[in-house]
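>>> The following block contains a protein sequence and its predicted model.
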Amino acid sequence: MRIDIDKDVCIGAGQCALAAPKVFTQDDDGLSELLPEAEPGPMVGEAARACPVQAITVS
């Protein structure tokens, strides 16, 4: 599974971190980023769908 976050699109809403806290966090600027020890699971798709600007793609 590949997870990409478009930092140019991300607005820092934090919905991904709420939906999948073991995969996503927010950096010092409030933008989404993957946790280094992230273990993608079924909630990753939910996190991508929850993003209000669709900055996350899962393939």
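Thanks, I have it.
>>> use CA for all of it now, contacts and neighbours both
Fine.
>>> Could I get the full set of helices for this protein?
With DSSP state H as the criterion, the chain has helices at 15-19, 43-50.
>>> got another, please set it beside the one above:
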Amino acid sequence: MHILIDEDRCCGAGQCVLTAPEVFDQRDEDGIVVLLERRPPADEHAAVREAALICPAAAIEIRA
């Protein structure tokens, strides 16, 4: 799994952080997503997929 973030699309809702806090964080100044793990371990894959699905701005892309 490889994660790509489109910061221009991110609206700072924080759903990704709530769903996968080991993989995502937010910048303090504007709430834009920060990727902590570009290639997360297998035990985080389900949470990352869920975060991508619920992202209101569709700013998270997952590649195999």
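Ah, there it is. Note that the coordinates shown come from a computational prediction; the quantities given were computed from them, not determined experimentally.
>>> tm score of chain vs chain?
The TM-score (TM-score structural alignment, normalised by the length of the first structure) is 0.87; 59 aligned residues with a CA RMSD of 1.8 Å.
>>> quick one on the thing from earlier: dump the helices of the first structure to TSV, plus distance to residue 6 of the first structure.
Shown next, in TSV, are the helices of the first structure (distance: least, CA to CA, whole Å):
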stretch	distance to residue 6 of the first structure
helix 15-19	13
helix 43-50	11
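>>> who's in contact with residue 47 of the second structure?
19, 20 (CA atoms under 8 Å, 6 or more residues apart in numbering).
>>> which residues in the first structure form strands?
Applying DSSP state E to the first structure gives strands spanning 3-5, 24-26, 32-34, 56-58.
>>> Residue 57 of the second structure matches what in the first structure?
Counting by TM-score structural alignment, residue 57 of the second structure corresponds to residue 53 in the first structure.
>>> Thanks again, I'm all set now.
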